[in-house]
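1. Okay, structure incoming, though there's no sequence with it:
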């Protein structure tokens, strides 16, 4: 670091009122669990992730005995894991302090012995897919040199595919004869193609690409032995929909659903139906689609967010649900329609929060959907924080968020904008940021900001812009290109200097950026310059808080230092919090510390503290 930057203030507590202080911390500390994932041929062998230890780690659950065991125990946590189909092994990804670069480790499901590198012959890298069969394992690895895919069978490891373009392992057929991979040999990793290989020699059986601007994603092969059908996500009609492709006959079955928005899905265990998760305007719902009759049946859940779902071999559906006011629970829906809680981690439950409402605002690219939350009892224009989601290809939803809730506790109205670039609103909306990323999204944010002021929700003198990752990038860009709108900015793990970020980031993101910007910084230097926050740093005239991880491969630290060095030369108050992790933290105490820094900074900036 070339300049000594002012350290962020870490408040001992956010609120003078002890009950409010305890409330917001309890939401973050409350134990949570993910929807369990089970071994294909041993459904009693389950794994899930939980923060019960204070760090997000992998747990094993033997349903036959009812026993639960913490599998991983690493200082910066573990999120990525799966099981072998026979239920004997747990595979989890081992990186260094959140840098996302590492190797898959495997250990016995019941914990006899210690884990070791699963396939020593596969080099370390960023993960690019993993499929485990009884006799075949396929692993994808991404490095600065591109993508390499490996197969392990009968004690031997073979590299069967390599490319300078982004690629990954996608799906393995039940009989392990067919292996689907994702690739971007056509030059656009944001809209990939799918290739199916014969696993006995890795010759190409079939290729499918829908053309420029139309991506394909292989979701899963049929779970039936000898069934060559592959479930795909396509966007031929301007939104993400489902398609079943019979690899041997070449026949296609497009799943036409009378549902707005977009969907994703998976097979029922007997391959007779699909479990559909439908997303529309910030909320998701569950449906069963009968492949024989074409009948679509709703699986009734309250409005909110489905955070994961799967169908057990006996046909029951397990899923996670929450909404803005109610914390998530993992539930089970039986065939008779009864719905009960499946997993409740030990400890105090998370306190609830406030519900949210929808706002639809006309913008320069069409109607913008925003989610709006108000502090309890609030009346008249409020200090308002605009929380900009990451991605950019993601979306804010009517889900429970301890982070949103603490801003409400602090006296802020909260506005979440599903700007152009967000998913769930069609391909054109998602891809509208191509060639002009950042600036396009901020046009939508400005339109919603104007609406919030005009409607009497937001106090125009006390609006804060905040976000992490892509949201952090938009925050810093907003401070430079929209001076006068914002009273302060809070940017977590942001892109701050896009050219330097491109030089240092992981190759998968360089490929993404080339597709988004229209080339590399060498190819289109003016686009990177126009869309980089550091270009507009002379316009920044309000307090800025930046938080960044030393080991972040997505928004690397050097380019953030470049921005802060430039900011230090100006008379703008700013603070910097630097921590020893990657793209965010899986440690609950660290998360609480960062939230206290962010909300405390914003409260001081708008006169609430």
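-> Looks like it arrived, so ask away. Only a predicted model underlies this, so the values are computations on that prediction, with no experimental measurement involved.
2. only C-alpha atoms for contact and neighbour calcs from this point on.
-> Will do.
3. longest single helix anywhere in this structure?
-> Criterion DSSP state H: the longest helix present in the chain is helix 588-606.
4. which helices and strands does that helix pack with?
-> If you count contacts as 3 or more C-alpha pairs under 8 Å, 6 or more residues apart in numbering; DSSP states H and E, helix 588-606 packs onto helix 18-29, helix 402-409, strand 458-468, strand 488-492.
5. who wins for proximity to residue 44 among the ones you listed?
-> Checking the helices and strands packed on helix 588-606 against residue 44 by C-alpha to C-alpha gives helix 18-29 as the closest, at 28.8 Å.
6. and the helices and strands packed on helix 588-606, which is most packed in?
-> strand 488-492 (a mean of 28; mean count of other C-alpha atoms under 10 Å).
7. Now do it: distance to the chain's middle.
-> 20 Å (C-alpha atoms, centre = their mean, to the nearest Å).
8. which residues sit against it?
-> Contact with strand 488-492 is made by 463-469, 471-473, 475-476, 479, 542-548, 598, 602, 605-606, as judged by C-alpha atoms under 8 Å, 6 or more residues apart in numbering.
9. So which bits of the very next helix or strand once past it are buried?
-> Next along the chain after strand 488-492, taking DSSP states H and E as the criterion, comes helix 498-504. Residues of helix 498-504 classed as buried by neighbour count (16 or more other C-alpha atoms under 10 Å): 498-502, 504.
10. So which of these is the closest to residue 165?
-> Nearest to residue 165 among the buried residues of helix 498-504, counting by C-alpha to C-alpha, is residue 502 at 15.6 Å.
11. And here is the other one:
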């Protein structure tokens, strides 16, 4: 395959749109899509099937719509990628986008809307706080947090959310803010447990907890002060025994639906009954009356939006998303594996073979970001692009990843760049010993970029090359440059162990570097700032290490436009072609 062919294939994969279902209001399904080149709001008329683009130029996030109003509430970055946001509204049928609140922009990272009031958490350089606003643009700060917290739902009585509210890096608690009393209460079923993503139904709060061992859904009644296990009408959910949940919520009549996760794949349940969907991953879902709307994909099949009639079980595709045949034919077998790491811990991973490469052939160990994230059997543009361009993929869900229970996720707290790095090294070992890899690279974005820097400095002899996107080279300097939110992130990740910052920074080992590396970094990244990376590159230059550096102008950490994704992936593919094919 020529370089020209690879560029054409890459462009085709990158242009494949994403879809995120938000909900239904006034007969229209509201969703996010990149179909016109940026992550924008759209609505689909459920009676006619016609689609309307509601925003343009890319937005950052949106609240679930409410039947109480035609307005959709969303956030937009107004700082060229520095992730300083303002709140906007737009009518679900289209029209003028309006700024909701005339105030200095902040990093907004949790937003909830009940049709009348908006609750959101936001960060400035010095403070994390909870805010309340209405559709008239009246806004007030109602509570300042001393630790990480995220608002997730609101109704006429309460705002709920969760976070590390007791400053224990290995626990998360639920907060309940009373609108009547203007006060906040912290709740946990058990001291030291992890409790996540609460959803409101009247005075009841549905959330996931590991307070009783494995991750389970529970219901807490705020006024009765009781905690109960949900009582489902059907047993399918119990038999499936999910390890975690991708999402969950209440229906209008008080039943519970949930997307259960196990080994990187999902199943959908309503009142305990499985609603059959194809194998893969449900990344977003909403129920409206007797219909389920869900985004479904796999590592080799792009996201499409499904409608399921909950009465008849009939499923139909309402927004399709087909790959060109040329791309489809290059995406090979997907296999879920587990391999043992240095200490005997089993590490789950997905392996995706390329039909455009021999076996053994050029292989990329793809390291996801987060670190509290995962590579599931769901569409990822970066992975699909690499596979289509002729590279096999091993994507480890290293310790600290989500999807495999809280015990597994918490193994990374207080040890970033320790056990998780060894898991990456042993992913490489698996690829070589199982005959998949001839040459092998390490590549990742964000935390995956950090791991790439660290892997290529501490174990340079193991890699033919590396590609580090938006990575971290110096934890001490990153902390100094961070706002209140990301200072809390670093504190939690390291469990307060500042003594580890230098030891776990790639810059501390840069003099060991000899692996060719391609560094790709957004100019305006406020999560993983550019300045420490430039200092790292200066050291590589002084040491005469072969590297490429690509600074992408006027974008930040979050990739909201397909053009920006192409700017990141194109130099990566060209670099891999040079170092993995010769």
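-> Cool, the structure landed. This structure is a prediction, so every number in the text was calculated from the model and none was measured.
12. where does the TM-score land?
-> Comparison of the two superposed chains (TM-score structural alignment, normalised by the length of structure 2) gives a TM-score of 0.91, and 567 aligned residues with a C-alpha RMSD of 2.5 Å.
13. Need the helices and strands packed on helix 588-606 of structure 1 in a markdown table (columns: distance to residue 359 of structure 1).
-> Converted to a markdown table, these look like this (distance: least, C-alpha to C-alpha, whole Å):
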| stretch | distance to residue 359 of structure 1 |
| --- | --- |
| helix 18-29 | 26 |
| helix 402-409 | 17 |
| strand 458-468 | 13 |
| strand 488-492 | 23 |
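14. Indicate which one of those is closest to residue 147 of structure 1.
-> strand 458-468 (27.3 Å).
15. what does the closest one rub up against?
-> Contact with strand 458-468 of structure 1 is made by 381-390, 413, 452-453, 472-475, 478, 485-494, 602, 606, as judged by C-alpha under 8 Å, 6+ apart.
16. Between helix 588-606 and it, find me the angle.
-> 150 degrees (axes from the mean of the first three to the mean of the last three C-alpha atoms, to 10 degrees).
17. As a check, name the ranges of all helices in structure 2.
-> Secondary structure of structure 2 by DSSP H: the helices cover 3-14, 236-240, 325-328, 381-388, 406-410, 419-433, 447-458, 475-481, 484-493, 499-503, 530-542, 562-580.
18. mind giving me JSON lines with those and columns for distance to residue 334 of structure 2?
-> Below are the helices of structure 2 laid out as JSON lines (distance: least, C-alpha to C-alpha, whole Å):
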{"stretch": "helix 3-14", "distance to residue 334 of structure 2": "18"}
{"stretch": "helix 236-240", "distance to residue 334 of structure 2": "22"}
{"stretch": "helix 325-328", "distance to residue 334 of structure 2": "13"}
{"stretch": "helix 381-388", "distance to residue 334 of structure 2": "11"}
{"stretch": "helix 406-410", "distance to residue 334 of structure 2": "23"}
{"stretch": "helix 419-433", "distance to residue 334 of structure 2": "14"}
{"stretch": "helix 447-458", "distance to residue 334 of structure 2": "21"}
{"stretch": "helix 475-481", "distance to residue 334 of structure 2": "35"}
{"stretch": "helix 484-493", "distance to residue 334 of structure 2": "31"}
{"stretch": "helix 499-503", "distance to residue 334 of structure 2": "36"}
{"stretch": "helix 530-542", "distance to residue 334 of structure 2": "34"}
{"stretch": "helix 562-580", "distance to residue 334 of structure 2": "21"}
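19. how big is the offset of the longest helix of structure 1 relative to structure 2?
-> By mean C-alpha distance after the TM-score superposition for structure 1, the fitted helix 588-606 of structure 1 averages 1.6 Å away from its aligned residues in structure 2.
20. Output the residue interval of structure 2 matched by that helix.
-> Per TM-score structural alignment, the counterpart of helix 588-606 of structure 1 in structure 2 is residues 562-580.
21. residues of the matching stretch that come out buried?
-> Result for stretch 562-580 of structure 2 [16+ other C-alpha under 10 Å]: buried residues 562, 564-573, 575-577, 579-580.
22. just stretch 79-94 of structure 2 next, same as before
-> Quick answer for stretch 79-94 of structure 2 (16+ other C-alpha under 10 Å): 79, 81-94.
23. so which two of those residues are the farthest from each other?
-> Of all pairs in the buried residues of stretch 79-94 of structure 2, the most separated under C-alpha to C-alpha is 82 and 93 at 30.1 Å.
24. sorry, back to before: got the angle for the longest helix of structure 1 vs helix 18-29?
-> Computed by the same axes, to 10 degrees, the angle separating helix 588-606 of structure 1 from helix 18-29 equals 130 degrees.
25. Make sure residue 220 of structure 1 is actually in contact with residue 171.
-> Yes - between residue 220 of structure 1 and residue 171 there is a contact at 5.5 Å, judged by C-alpha atoms under 8 Å.
26. So between the two, which is more surrounded?
-> Per other C-alpha atoms under 10 Å, whichever of residue 220 of structure 1 and residue 171 has more neighbours is residue 171, with 25 against 20.
27. which residues touch residue 285 of structure 2?
-> Taking C-alpha under 8 Å, 6+ apart, we find residue 285 of structure 2 in contact with 21-23, 247, 292-295.
28. ok so, going back, to residue 352 of structure 2, which of the helices of structure 2 lies closest?
-> helix 381-388 (7.3 Å).
29. Superposed on structure 1, what's the mean shift for the closest one?
-> Looks like 2.8 Å for helix 381-388 of structure 2 (mean C-alpha distance after the TM-score superposition for structure 1).
30. how close does the spatially closest residue to residue 280 of structure 2 that is not a sequence neighbour sit to residue 279 of structure 2?
-> Leaving aside its sequence neighbours, residue 280 of structure 2 sits nearest to residue 298 (C-alpha to C-alpha, 6 or more residues apart in numbering; 4.7 Å). Here the criterion is C-alpha to C-alpha, to the nearest Å. By it, residue 298 of structure 2 lies 8 Å from residue 279 of structure 2.
31. okay, those two: which has more neighbours?
-> The residue with more neighbours, out of residue 298 of structure 2 and residue 279, is residue 298; 21 against 13, by other C-alpha under 10 Å.
32. residues in contact with residue 297 of structure 2?
-> Neighbour list for residue 297 of structure 2: 280-283, 303-304, 377-379 [criterion: C-alpha under 8 Å, 6+ apart].
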